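**Q** Have a look at this prediction, sequence included:
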Amino acid sequence: MLDLAEFYAHGGRVAAAARAFGGDDWIDLSTGIAPWPYPHGAIDPGYDRLPEPGELAALEAAAARAFGVADPARVIAVPGTDLALRLLAVILNAERPAVVWPGYTGHVAAWPEARAVAALADPGDADLLVLSSPANPDGVVTPSERLIALTQHRTVVVDEAYADPAPGLCARASDRLIVLRSFGKFHGLPGLRLGFVIAGGGVTAALRQLLGDWPVSSAAIRIGAAAYADRAFAADQAGRIDTIGALLDRALAGWQMIGHAPLFRLIEAGDAHALFRHLCRHAILTRPFADRRERLRIGLPLDGTALSRLTTALAEYHR
């Protein structure tokens, strides 16, 4: 039987799935990324010149406004939050880190020595706590009051990759409460590799020192700045997410829903690895888990055609 190890850590392994299962015209529901990308074709990516400092500042200011942060100096553009996690591990230098688990595997990769704690559990003597809110993969939202209280005895890193378009915790970020935001998930452009760290002056100064003068590409700066200024797109995108999400819920009505966020759903399916393989044979990629074989995460389909293919494949599995 095919080893699924390649599909556990992250979504988006379409090429690997195609090699393993054959087929073409794959539907990728494995990533929790909006399938409607921000329309950027008319924006000059600026590949023929280095990014200007003023352009980077404009991007961070646009992101700050979108996040509800009054001081744009507290918002730092990074080439994806996955790298930011690893840089924060160097800057924060925790002695007793803890990571909420089940959770994002990138948190464990950045702090491999961390102790695993359950969501909403007491982290004990941990001097650093890392978690997602909404959580990945179950969508649990940790109340802001709880997170603020946790900072009394430790630094808390909150990954809000799935919090857009809501303001979330960004406005309350500090050197004790560090917030990460992803651009690509909500805006449907994960390949741009753009994210943000929102923190206090101590963390931002150390992070800027590590990142250097050109932390992100000209294309990321220009497309990101345009997208964060485009409130009409944000409203339309939120509407698309809600509409397709409701249709996906209807398609999954025969399964036990155990978690959800706007961009994905988590179901319990008995042997979810068998269901994962079945869907792959229909050229539909979802997200399995190594330690919870009964769970499968499913992202949003692009349109009615993709939803119909998923619904048909699920019905066939039931039969």
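**A** Received, thanks.
**Q** going forward, measure contacts and count neighbours with C-alpha atoms only.
**A** Noted.
**Q** List the buried residues for the helix of greatest length in the chain?
**A** Across the chain, the longest stretch assigned as helix under DSSP state H is helix 231-251. Neighbour counts over helix 231-251 (16 or more other CA atoms under 10 Å) mark 234, 237-238, 240-241, 244-245, 247-248, 251 as buried.
**Q** mind putting these in TSV, distance to T31 included?
**A** Shown next, in TSV, are the buried residues of helix 231-251 (distance: CA to CA, whole Å):
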residue	distance to T31
A234	20
Q237	17
A238	17
R240	17
I241	14
I244	16
G245	15
L247	18
L248	15
A251	18
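**Q** out of those residues, who's nearest V117?
**A** Ranked by distance to V117 (CA to CA), the buried residues of helix 231-251 are led by G245 at 29.9 Å.
**Q** ok, which stretches of the stretch 1-150 of the chain are helices?
**A** 14-21, 53-67, 81-92, 105-110, 144-150 (DSSP state H, counting those that start in this stretch).
**Q** Which other helices and strands does the last one contact?
**A** Contacts of helix 144-150 with other secondary structure elements, assessed using 3 or more CA pairs under 8 Å, 6 or more residues apart in numbering; DSSP states H and E, are absent: no helix or strand is involved.
**Q** R86 reaches A110, doesn't it?
**A** Yes - under the criterion of CA atoms under 8 Å, R86 makes contact with A110 at 4.9 Å.
**Q** the more surrounded of these two?
**A** Set side by side, R86 and A110 show more neighbours around A110, with 18 against 15, by other CA atoms under 10 Å.
**Q** How much space separates the more buried one from S144?
**A** 24 Å (CA to CA, to the nearest Å).
**Q** E6: neighbouring residues, count only.
**A** E6 has 11 neighbours, counted by other CA under 10 Å.
**Q** er, R293 I mean
**A** 15.
**Q** do the same with L189
**A** Using other CA under 10 Å, the number of residues around L189 comes to 22.
**Q** Chain neighbours aside, what residue packs nearest to it?
**A** With sequence-adjacent residues excluded and distances taken as CA to CA, 6 or more residues apart in numbering, L189 is closest to P37, at 5.6 Å.
**Q** Second structure for comparison follows:
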Amino acid sequence: MLEHGGNLRDATLRFGRSDWLDLSTGLNPRWYPAPALAGNAWHRLPEASPALAAAAQAYYGAPLMLPVAGTQAAIQALPRLRTPSRVTVAAPSYAEHAHHWRGHGHTLTQTPYADLAAAIASSDVVVVCNPNNPTGATVPPAQLLEWAAQLAARGGWLVVDEAFGDTAQHHSVAAQSGAPGLIVLRSVGKFFGLAGIRLGFVAAHADLLRELADLLGPWTISGPAQQVALAALQDRAWQAATHDYLHREGARLAALLARYGIAASGTPLFQWWAEPRAPAFWQHMAERGVWVRLFREAARGIRLGLPPDEAGWRRLEQALKEWNHHSTD
């Protein structure tokens, strides 16, 4: 399996401590407060909920959506719905995309965001994270829709992973996902901080959603997950307050990093720092109980999420202060 953030058991085994400030995932540290569950939530088979799909369509602005067990389920399944194809995955991005397209007999090319337009003509499938994970880079919706139309004209797909899109809804193309060839992935794990319930949504043409549902089979979303997500998707007051909170805290994180000489960019949920010394920074932070996400490959860098409270902010700043002092000695 590929390495991901949130792997605190690995952190504990490696560094021999358990008092972690976990900034490795990019999740909202103030998760949605789950309501009390109906008494039969653990008893009934979890039939597909029309109310959940309708709430997702209203929240994300999509004409049709299929609930899936996290966007990861769709990422693993979509390559199985196509015959061998020429697939371009924007790079760097969430590594599971390239991993699964490569693993199902497709010809894979990983292409920098700046070169994607030139790759459309020679691709059957193009996969873009928007906003990108881990860099926060975005592609304008008009550009995405132009690419989707070009690909669809010859039976191709544009897959747009909008897992971090809740704080940048103006970049979303979910509203246009009823057209053939455009597939949009959304997640309740990031903005709502509910990664543990394993729930995401796929917006696409009805025919593709039927194929995907048949492949995934029945009862893919637990009853408790459906109940919690329905409440979260309908809670407009919480969403508005959380939107303001994340934008405020995201700006605070960017300013804190800049104060210690770190030129980062990203989204309200995380900051990305492209840095040749990333492994040394990761080691420094881990030794102080601050768990950040290290990217070791060609796009070497660090991704940091938001601290959950003032104690976390103080702990992060102290570690940054010590790094700054060490690196300028």
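**A** Noted; the coordinates are in hand. Given the structure is predicted, the values throughout are model-derived calculations rather than measurements.
**Q** what's the TM-score here?
**A** Remark: TM-score between the superposed chains equals 0.92 [TM-score structural alignment, normalised by the length of structure 1]; 308 aligned residues with a CA RMSD of 1.7 Å.
**Q** on that earlier part again, mean neighbour count, the helices of the stretch 1-150 of structure 1: which tops it?
**A** Greatest average neighbour count among these goes to helix 53-67 (a mean of 19), per mean count of other CA atoms under 10 Å.
**Q** And that helix, what does it pack against?
**A** Packed against helix 53-67 of structure 1, as judged by 3+ CA pairs under 8 Å, 6+ apart, are the following elements: strand 75-78, helix 218-229.
**Q** Just give me the mean distance for the first one relative to structure 2.
**A** Meaning strand 75-78 of structure 1. Compared with structure 2 after fitting, strand 75-78 of structure 1 has a mean deviation of 0.2 Å; criterion: mean CA distance after the TM-score superposition for structure 1.
**Q** Go ahead and name everything in contact with that strand.
**A** Strand 75-78 of structure 1 is contacted from outside by 56, 59-61, 63-64, 69, 84, 194-199, 204, 208, 211, 215-216, using CA atoms under 8 Å, 6 or more residues apart in numbering.
**Q** So what touches stretch 206-224 of structure 1?
**A** The contact list for stretch 206-224 of structure 1 (CA under 8 Å, 6+ apart) reads 40, 43-47, 49-51, 53, 55-56, 59, 76-79, 87-88, 91, 183, 192-194.
**Q** buried subset of these?
**A** 45, 51, 56, 59, 76-79, 87-88, 183, 192-194.
**Q** in these, which two residues are the furthest apart from each other?
**A** By the measure CA to CA, P45 and L88 form the most distant pair in these, at 28.6 Å.
**Q** Deepest-packed of the helices and strands packed on helix 53-67 of structure 1, please.
**A** Ranked by mean neighbours (mean count of other CA under 10 Å), these are led by strand 75-78, with a mean of 27.
**Q** How many neighbouring residues does H284 of structure 2 have?
**A** Neighbours around H284 of structure 2, by other CA under 10 Å: 18.
**Q** Aligned to it, what sits in structure 1?
**A** Aligned by TM-score structural alignment, H284 of structure 2 pairs with H278 of structure 1.
**Q** so is that match in a helix, a strand, or just coil?
**A** The local conformation at H278 of structure 1, judged by DSSP: H, G, I helix; E, B strand; the rest coil, is helix.
**Q** Could you check how far it is from D213 of structure 1?
**A** Counting by CA to CA - H278 of structure 1 and D213 of structure 1 are separated by 48 Å.
**Q** Kindly report the same for T105 of structure 1.
**A** From T105 of structure 1 to D213 of structure 1 the distance is 29 Å (CA to CA).
**Q** tell me the contacts of H260 of structure 1?
**A** By CA under 8 Å, 6+ apart, the neighbours of H260 of structure 1 are 137-140, 266.
**Q** Report whether it is found in a strand, as I expect.
**A** Yes - when classified by three-state DSSP, H260 of structure 1 is found to be part of a strand.
**Q** so how many other residues sit close to the residue nearest to it when sequence neighbours are not counted?
**A** What sits nearest to H260 of structure 1 in space, not counting adjacent residues and going by CA to CA, 6+ apart, is G139, at 4.8 Å. G139 of structure 1 has 22 neighbours, counted by other CA under 10 Å.
**Q** and G139 of structure 1, what does it touch?
**A** By CA under 8 Å, 6+ apart, the neighbours of G139 of structure 1 are 133, 259-261.
**Q** how about stretch 148-166 of structure 2: buried residues?
**A** Result for stretch 148-166 of structure 2 [16+ other CA under 10 Å]: buried residues 148-152, 156-166.
**Q** From the chain's centroid, how far away is that stretch?
**A** Centre-to-centre, stretch 148-166 of structure 2 and its host chain are 16 Å apart (CA atoms, centre = their mean, to the nearest Å).
**Q** Then stretch 159-166 of structure 1?
**A** Using CA atoms, centre = their mean, the offset of stretch 159-166 of structure 1 from its chain centre is 8 Å.
**Q** And for stretch 304-312 of structure 1?
**A** For stretch 304-312 of structure 1, the gap between its own C-alpha mean and the chain's C-alpha mean amounts to 24 Å (CA atoms, centre = their mean).
**Q** So which residues make contact with it?
**A** Contact with stretch 304-312 of structure 1 is made by 27, 248, 251-252, 279, 284, 301, as judged by CA under 8 Å, 6+ apart.
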